[in-house]
Structure formats: C-alpha cells, structure tokens
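Visitor: all I have is the shape, not the residue letters:
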C-alpha cells in the first residue's frame, strides 16, 4: 500500500493502543455478563478487520491514514473483550488449575497466529486480503457460537472432582501440543502442493474441533449415570430447621462492632481480595506492572517488526519467522502454566520466579538477533517466542493469586 516504515510502525502502535484500552472491558465486566462481552468483542473485531479487508481488497477507496489507525485500534481492542470474557470466566471455574488453564488459553491465542498464517498460505497463497477476511469472519462466528455456552459454574469442591478436572485439562494440553507439533512440521517441511495443503487444512480443523468431544463425553456419562441411579430428593433434604447461629445480632458486643468497622477500613493483605484502587496502593502491583511492561513490551515491539528484520538480514519470505514465534510462544505459554502450577503445589515455588528466568533468557534471544549471524535469527525468534509466551501465561494467574479473583478482570494485564 506504499506506506513508509514510519507509517507501518504507527499502525502497529495503533493496534497496541487498542489493546491498552482493555481496561474498559474489565470495567464493563462488572455490569454485564461474559456473553455480552463476547458479543461486543466480536462485533468490534468484525468492523475493525472488515474495513481493513475492504481497503486491502480494493473494494472501497483507500481511507485517510488516521481512519486506518482507528480501525486497527478497533481490531486490537476487540481481543481484549474476548480475552476478558473467556480467560476470567475459566480461571474462576477452574481455580485449582488456574496455571494450566491460563497456559492453554494464552497458548491457543499465540498459536492462532500460526494457524491463520498457515491456512492462508496453504489455501490462498498468502493473499493478505484473504487473510484479513479470515480475521473478520472466523472469530465473529466462533464468538457467536461460544456465547451459548460461556458461563460461570461452581468450582470443584471434592478430591474426585479435582482429579477429574486435572485429567481433562491434561487431555486439552495433549491435544494442543499435538496441534503445535503438527504446525511446526508443516512449516519446517517447506513448500507443499495444493492437494497436500488442502489435506493439511482439513486435518488441522478436525484437530481444533476435537476438544469438543470432552464435554460431549462428560454429558453422555452424566446422562447414563442419572438413568442408572434414581435420586431420592426427599432423602437429601436436611432435617435441620433451626439456624446454626441463633440470635447472632444479640450476641455481638459494641466492641465487636468497632473491631469489624476497623477491619473493613484496613488494607487487605496480599492474597486477599483487592479492589482496583487497593491494588494500586501496593508495591506488588507496580512491580508486576513494570515487569510486564518491560518483558512483554519488548517482545511485542520485536514481533511488530519481525518482517522488516527478516528482510533486512536478507530473507525473502518472512512468514516462517511469524509461524516459529507463534508456535514456540505457544510452548512457552502452555509449558509455563503447567510447570508453575506443579512447583507451586509441590515446593511452594512462586510464579514470578519463572518470569525472572524467562527475562534473562529473552535477553539472550535479543543478542542472537542483533549479531545477525547465519541461522541466529531462527534461534533468536524461537527463544524470544518461548519467553514471551511464559510472560503472558504466568502474569495472569500471578495477578489473581496476589489480588484475588473478584476484580481480576480489571486488574489482569492485556
């Protein structure tokens, strides 16, 4: 579109600014349901990416540059509404496995870049207009489908429920890793004919749909169990008619009232529920904010310019770098979520430790890119992709553990 490098950078900034307004989605979640958040995000993404498709496909005249910035901002902001609705709902539903759940969800977000890129390459010969059309249509209809099912449910309360929950999450992990390896093999093997490309897409779509078998199997098992065993409703009714605490109001002394009022005014400690303003008063929030800004911010800046970096080094086709960063970023997200959950249970290892380790390794990846030796760009992208994924997956459960789940839809970092 004959844009300068400076104009391209500004468009990338406009997209990132849209994500920065994710706070609006967090505040809206206080008053509307997750389904409404999904609907808002899907419509905003449909408009934002739809206008970009109309311009790139030359179905309308090119818009003024400032208007294009607005529509890129809308496209970026749409993901924050989807992210808020899905991520927070799932973390609340699976509180005992918030690390693995965050890793799976964030992992698929990162993997989606490779999925869309590879499908576009396989079916449409990397046509940018077709690529934007996929971004316009596919998330819109997927969100409309998800609206029917997305809701909060009671968290697991028994050992059997926790064991079953962990087992099914393990199945989701296995499926996700299989998809990532499948994409990686497709990218490494190079050019493919039209027939193999179509077969690749069909198998990929089947693999993406395969997790739907888990809730279907659970529903069938529950239906069979309910048919085999008749529950006597009257037998489970409690015979207790008197409350456990009688005339509680009369037993509270004046001193107790004063102590309760004082407790309400005290700043909650780390690990308890925090409001937004209470979290802003803690040093822990600002440390987490700065670490996220530096770690994820630099990774995002590199990803926004990976095409230019590849061309500068001499690579004609830079799509492989996009896929590599996406796939290895997925491994970083899904691996860090499960590994951090394991060590926090077994040894009490704090999650921020993994953030520190990933930041050190990310610096190594930047150095490998900077020296621009043969092959170093490939290694650098892989290292940065893994570490970038770790930062995204670890930060969300860390914020919920520090400041509670009640307001994490506003406190979580997009």
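Guide: Noted; the coordinates are in hand. Source: prediction; values computed, not measured.
Visitor: all contacts plus neighbour counts: C-alpha atoms, from now on.
Guide: Will do.
Visitor: what's the burial count for the closest residue to residue 412 other than its chain neighbours?
Guide: Among residues not flanking residue 412 along the chain, residue 396 sits closest, at 6.0 Å (CA to CA, 6 or more residues apart in numbering). Residue 396: 25 surrounding residues under other CA atoms under 10 Å.
Visitor: list the contacts for residue 396?
Guide: Residues near residue 396 by CA atoms under 8 Å, 6 or more residues apart in numbering: 102, 412, 413.
Visitor: out of those residues, which is most surrounded?
Guide: Most surrounded of the contacts of residue 396: other CA under 10 Å gives residue 102, at 27 neighbours.
Visitor: just to be sure, that residue is in a helix?
Guide: Yes. According to DSSP: H, G, I helix; E, B strand; the rest coil, residue 102 belongs to a helix.
Visitor: that one touches residue 398, doesn't it?
Guide: No. Counting by CA atoms under 8 Å, residue 102 does not reach residue 398; the two are 10.4 Å apart.
Visitor: about what we covered before: how about whatever helix or strand the residue nearest to residue 412 lives in: buried residues?
Guide: Secondary structure assigned from DSSP states H and E places residue 396 in helix 376-403. Using 16 or more other CA atoms under 10 Å as the test for burial, helix 376-403 gives 376-378, 380-403.
Visitor: now do the closest residue to residue 139 other than its chain neighbours against residue 113, distance only.
Guide: In space, residue 139 comes closest to residue 42 once its chain neighbours are excluded; the distance is 6.7 Å by CA to CA, 6+ apart. Distance, residue 42 to residue 113, by CA to CA, to the nearest Å: 17 Å.
Visitor: repeat that for residue 227.
Guide: 44 Å.
Visitor: so for the two, which sits in the more crowded spot?
Guide: Each of residue 227 and residue 113 has its neighbours counted (other CA under 10 Å); residue 113 has more, 16 against 10.
Visitor: surely the more buried one is in a strand?
Guide: No. Counting by three-state DSSP, residue 113 is located in no strand; its state is helix.
Visitor: need the contact list for it.
Guide: Residue 113 sits in contact with 322, 323, 326, where contact means CA under 8 Å, 6+ apart.
Visitor: what's the answer for residue 144, then?
Guide: Here residue 144 is in contact with 38, 39, 42 (criterion: CA under 8 Å, 6+ apart).
Visitor: repeat for residue 111
Guide: Counted by CA under 8 Å, 6+ apart, residue 111 has contacts 180, 326, 327, 329, 330.
Visitor: ok, residue 155 next?
Guide: Residue 155 touches 92, 93, 94, 95, counting by CA under 8 Å, 6+ apart.
Visitor: assign it to helix, strand or coil.
Guide: Going by three-state DSSP: residue 155 is coil.
Visitor: relative to residue 101, how far out is it?
Guide: 13 Å.
Visitor: what touches both of these two?
Guide: residue 94.
Visitor: now for the contacts of residue 111: which two are most distant?
Guide: 180 and 329 (10.1 Å; CA to CA).
Visitor: more crowded one of these two?
Guide: Neighbours per residue, other CA under 10 Å: of residue 180 and residue 329, the larger number sits with residue 329, 30 against 22.
Visitor: this is the other structure I want to compare:
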C-alpha cells in the first residue's frame, strides 16, 4: 500500500477513533441515575465529573510516551486505560461483583479520563504530521467527530439498553469500557506517523477534503435532525454507522487512481517519464518549504517561562473549560428546570458541538487563500462572546431557551476546542505538540473542580431554600447565579484572547 493511500486510511481511522473517544460527553445522560445508585450528594457527583477531567492533569505523560513509543502502542494504552476505568465501575456499580469506596470509584473515573488524552494525542499527531500543509483542516475534521460521541452512545443505549433508567446507566458504563478499546484494536494498524518523503498531490488533497467536507456536513445534519425529530434510535444508529463508513471511499479512490496511473506510465517511454519524476520531486520540495504557520519550537520544559503560555492557559481555563463544566452539569440543569429530555439535550449538544469543531476547518480551507480568515485568537474571542450570550439566554425560564442555548454552547465550545489545537501548534510549534497541548489542557481539571464546586454550592443552597432533604433543587434559582458566574468567566477569556492576539499580531499578519 502506497504512503499516500495509507495517509488517507490513517485519517479515516482518526474519524472512527474520535467518534467514540468522547466518553465523558455522555456523563450528563446518566449522572442523575449514578447519583441515586451511589446515594451521593450533588457535591460528590461534582467530584466524580471532576475526576474524569482531572485525568487530563497527567495527559502530558501520553505526549512524552508518543515521543518514544510507536503511536499504535500509545493508542492501545489509551483504550486499555478506559477499559479498566469504566469496566471496573460497571462490575462494581451494576453487577455488584465487589464493593469499592467512593474514593476508589473516583480513582477509576480519573483513569478513564486520562485514557481520552492518550487517544487524542495519537490522533492529533497523526493529523498534524500526515497533513502538514492542511493541519487545521485535518485536526478540525477529526476533532469534530469526537463531539458525535454523546450522540452515538445515546443512540446505542436507546437501542439496546433502554428498558429502564438503571439499565440505561449500566449501558453507558459498559459501552464506554468496551467500544474505545475495540476501536483502538481495529485502527491501530492503520495509523501512519510520518508523511516525509512522499508526494503531496494537491489535486488528491483538494478532492479528498472536499469529499470529506460533504460527508462530514451531511453527518452533522443527520445527527442534528435525528436528535430533534422522533426518529427510532435503531434507525438513527444505522445511519450514523453508514456515514462513518462513507469516508473509506477516499483511500479507495486514491488507490484506484494510482493503479490507473501506473498502468498508463508503463506505456510511456522512460525518457518522457523522467521529467515527470523530477517535477514531482520539485513539487515535494516546494510543499516542504510551504509548511508555515509555526512561530517557533518551544520545548515543554520551557513553557512556564513564556508569558504567552500563561495567557493562553488562562484563556483555556476561563473559556473552553467552562463549556465542559456546563456539559457536566447539564443533567442537573435540565432536571432543575423541569425538562425530562436530558438525553435529547446531550445528543443535541453533541450534534451541534460536531459542527462547532468543524467550523474552523471549513473557514480555514475556503477563506484562508482569500485572506479573509481571522486569526485563531480572534476566532476564539468571537466564539467566547457568543458563549457569554448563550449563558445569558439560559436565564430565561423557557424550554426553548434551554434548547437554543445548549445548541449554541455546543457549537462555540466545539469551535474553541478545535481552534485551541491549532493555536498550540502556532504558538509553541509541532515538535513537542503532544506534551505542550496536554499541559494546556491541564487547565480543564482546575476549572472543572473550582467552577463545578461553585455550581454544586449554589445548587445545595437552592435545595435548602426548598426545604428538601433529598438534596434535589427545582427552579430557575438553582443555577441562576452559576450561569452569570460562568458568563463572567467567558468574558475574562475574551479579554485574554484579545491580549494574545495583540501580542502576536505581527506573526499572524505574516501568516496571512
């Protein structure tokens, strides 16, 4: 198999991996049932949601491992950690095979959260090195599929496990344990780390990405439609599987074209063929020199000396992290407002998050050549302003406002996640990207704990006002103060994004 075909097979493998790697996105769908099964308070439930995010604190280990180990091994390590983290919870909580303390369950959630970092690291490195001239496009498309995870797991649970709420919760735990490991085993042989010494045919890339955009957009529209309309879960699931298989047409088409080209070249005279090979080498050289958009290479041990790093770290802490904290609390937000369709909200947020992560790639691919594409910090600032508006809209006591705001937060938090991957590479280079980005993502557990703890306190105080002893709060006031606080944090992140742009505006002007 030629390197070019393998490169596209690797990209398809990344789509599959990311589509099942967002196991934490389905947590809101069964968090209320988990709270009842374990007989824990809202504070302890917040600690469990924080545990998954806390696993990202050690995410930098996966980046270091990727420097020294083959990427398939990094991938399989991630699948194995998730298998242990969720699998042991399933055997303990659902099957009652043994008893674990709350702190032990917390540790398993931490392990499961760390597994996501290993799979992400392998995926991002393959996307960046496999398509160096189109890394925003490759990263954005593959990262967008991770937002589908909540939708995919919800459809599977509704198809096979939804006879009762308890069985639904057990289904999420079982699937989160088995599906990522199985997908890692299938895709590990398909990963290609390096794209050196190969021809980058601009025609192949353009045709491949345009086809992939069409399939991806169609997948997102289908996902949103089946989240909003009363479509049987089994039909929704079959459709998603077919859409996930559709990108295989790209490497198959490239392979067919290579076979046809090989047949034609055999009919040519050797002297006529030589200039073609020479031109191909020149094309490779030009393409290698065209790999731009990185200011400098910064080793991960020197990040803390950079002011840009601390500004960027704060930006991620007060921006994308707040969107994650909102998702962690979506089940309780929905319940407190009297909306019973929590799983539908999770699927809706997942589907719109899919478009949000894809949006930067679409804009970069079609607008960057015309110099209309805003820089990454500016795009992040715009997304953060929209996040502030979304939290303010949530203050309206209406199911419509809840659905619209959830969709908006899904879109713009997804866009922030996609943009952050590219901005890490722009600010600190690609050589140490695996470690550097995981250090930036380390802000997630800090925000998840602090901002989630604040939400739990406001929720508990609201339950006390109702005079309830079961710890449940009902009413708009349960999260009203929290929503205002989250909106203020996003406002701070907007200022930090602006500062980051002003400090690097010369670099971004040259990049354009």
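Guide: Ah, there it is. As the structure is a prediction and not an experimental result, all values here were calculated from the model.
Visitor: can you give me the TM-score here?
Guide: After superposition, the two chains reach a TM-score (TM-score structural alignment, normalised by the length of the first structure) of 0.85; 378 aligned residues with a CA RMSD of 2.4 Å.
Visitor: mind telling me what element the alignment partner in the first structure of residue 319 of the second structure is part of?
Guide: Using TM-score structural alignment, the equivalent of residue 319 of the second structure in the first structure is residue 295. Following DSSP H and E, one finds residue 295 of the first structure within helix 283-304.
Visitor: the alignment partner in the second structure of the residue nearest to residue 139 of the first structure: which element?
Guide: The alignment partner of residue 42 of the first structure in the second structure, by TM-score structural alignment, is residue 79. Assigned by DSSP H and E, residue 79 of the second structure belongs to helix 71-89.
Visitor: I'd like the distance from stretch 221-237 of the second structure to the chain centre, please.
Guide: A distance of 21 Å separates the centroid of the chain from that of stretch 221-237 of the second structure, by CA atoms, centre = their mean, to the nearest Å.
Visitor: cool, and stretch 285-299 of the second structure?
Guide: 25 Å.
Visitor: and for the equivalent of residue 178 of the second structure over in the first structure, the neighbour number?
Guide: Matched by TM-score structural alignment, residue 178 of the second structure corresponds to residue 137 in the first structure. Counted by other CA under 10 Å, the residues lying close to residue 137 of the first structure total 15.
Visitor: what's the separation between residue 137 of the first structure and residue 283 of the first structure?
Guide: 42 Å.
Visitor: that older thread, OK, contacts around the match of residue 42 of the first structure?
Guide: Contacts of residue 79 of the second structure (CA under 8 Å, 6+ apart): 115, 119, 180, 181, 182, 184.
Visitor: how about residue 403 of the first structure?
Guide: By CA under 8 Å, 6+ apart, the neighbours of residue 403 of the first structure are 270, 271, 272, 273, 274, 275, 279.
Visitor: in contact with the first one, which residues?
Guide: In this case it means residue 270 of the first structure. 402, 403.
Visitor: how close does it get to residue 261 of the first structure?
Guide: In terms of CA to CA, residue 270 of the first structure sits 20 Å off from residue 261 of the first structure.
Visitor: do the same with the last one
Guide: Distance of residue 279 of the first structure to residue 261 of the first structure, computed by CA to CA: 20 Å.
Visitor: of these two, which one has the most company?
Guide: It is residue 279, of residue 279 of the first structure and residue 261, that has more neighbours when counted by other CA under 10 Å, with 23 against 10.
Visitor: return the set of buried residues in the helix or strand harbouring that one.
Guide: According to DSSP H and E, residue 279 of the first structure maps onto helix 276-280. Within helix 276-280 of the first structure, the residues that count as buried by 16+ other CA under 10 Å are residue 279.
Visitor: that one packs against which elements?
Guide: Judged by 3 or more CA pairs under 8 Å, 6 or more residues apart in numbering; DSSP states H and E, helix 276-280 of the first structure is in contact with no other helix or strand.
Visitor: just the helices in the stretch 151-300 of the first structure please.
Guide: 159-188, 194-209, 213-228, 248-251, 254-265, 276-280, 283-304 (DSSP state H, counting those that start in this stretch).
Visitor: can you redo those helices as CSV with distance to residue 339 of the first structure?
Guide: Formatted as CSV, these follow (distance: least, CA to CA, whole Å):
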stretch, distance to residue 339 of the first structure
helix 159-188, 12
helix 194-209, 23
helix 213-228, 23
helix 248-251, 46
helix 254-265, 37
helix 276-280, 27
helix 283-304, 20
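Visitor: how about the ones you listed, which one is nearest residue 131 of the first structure?
Guide: If we rank these by CA to CA, the stretch that ends up nearest is helix 194-209, at 14.5 Å.
Visitor: ok, the nearest residue to the match of residue 178 of the second structure once chain neighbours are set aside to residue 330 of the first structure distance?
Guide: Nearest residue to residue 137 of the first structure in three dimensions, chain neighbours excluded: residue 46, at 6.7 Å (CA to CA, 6+ apart). Taking CA to CA as the measure, residue 46 of the first structure falls 25 Å from residue 330 of the first structure.
Visitor: who's more crowded, those two?
Guide: Neighbour count, other CA under 10 Å: between residue 46 of the first structure and residue 330, residue 330 has more, with 33 against 23.
Visitor: report the contact partners of the aligned partner of the more buried one in the second structure.
Guide: Aligned by TM-score structural alignment, residue 330 of the first structure pairs with residue 354 of the second structure. Neighbouring residues of residue 354 of the second structure by CA under 8 Å, 6+ apart: 144, 145, 146, 147, 148, 220, 410, 411, 414.
Visitor: repeat that for residue 385 of the first structure.
Guide: Per CA under 8 Å, 6+ apart, neighbours of residue 385 of the first structure: 324, 325, 326, 327, 328, 329, 330, 332.
Visitor: again, only using 10 Å
Guide: 110, 299, 303, 321-333, 362, 365, 379 (CA atoms under 10 Å, 6 or more residues apart in numbering).
Visitor: just residue 348 of the first structure next, same as before
Guide: Counted by CA under 10 Å, 6+ apart, residue 348 of the first structure has contacts 340, 341, 342.
Visitor: just send the residues you listed back as CSV, with secondary structure too.
Guide: Below are these laid out as CSV (three-state DSSP):
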residue, secondary structure
340, helix
341, helix
342, helix
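Visitor: ok, and the most crowded of those residues?
Guide: Result: residue 340 is most packed of the contacts of residue 348 of the first structure (other CA under 10 Å), 25 neighbours.
Visitor: what distance do you get for the residue nearest to that one when sequence neighbours are not counted to residue 402 of the first structure?
Guide: Sequence neighbours aside, residue 351 is the residue nearest to residue 340 of the first structure in space, at 5.9 Å (criterion: CA to CA, 6+ apart). Using CA to CA, one obtains 11 Å as the distance from residue 351 of the first structure to residue 402 of the first structure.
Visitor: equivalent analysis for residue 137 of the first structure, please.
Guide: 37 Å.
Visitor: brilliant, that's me finished.
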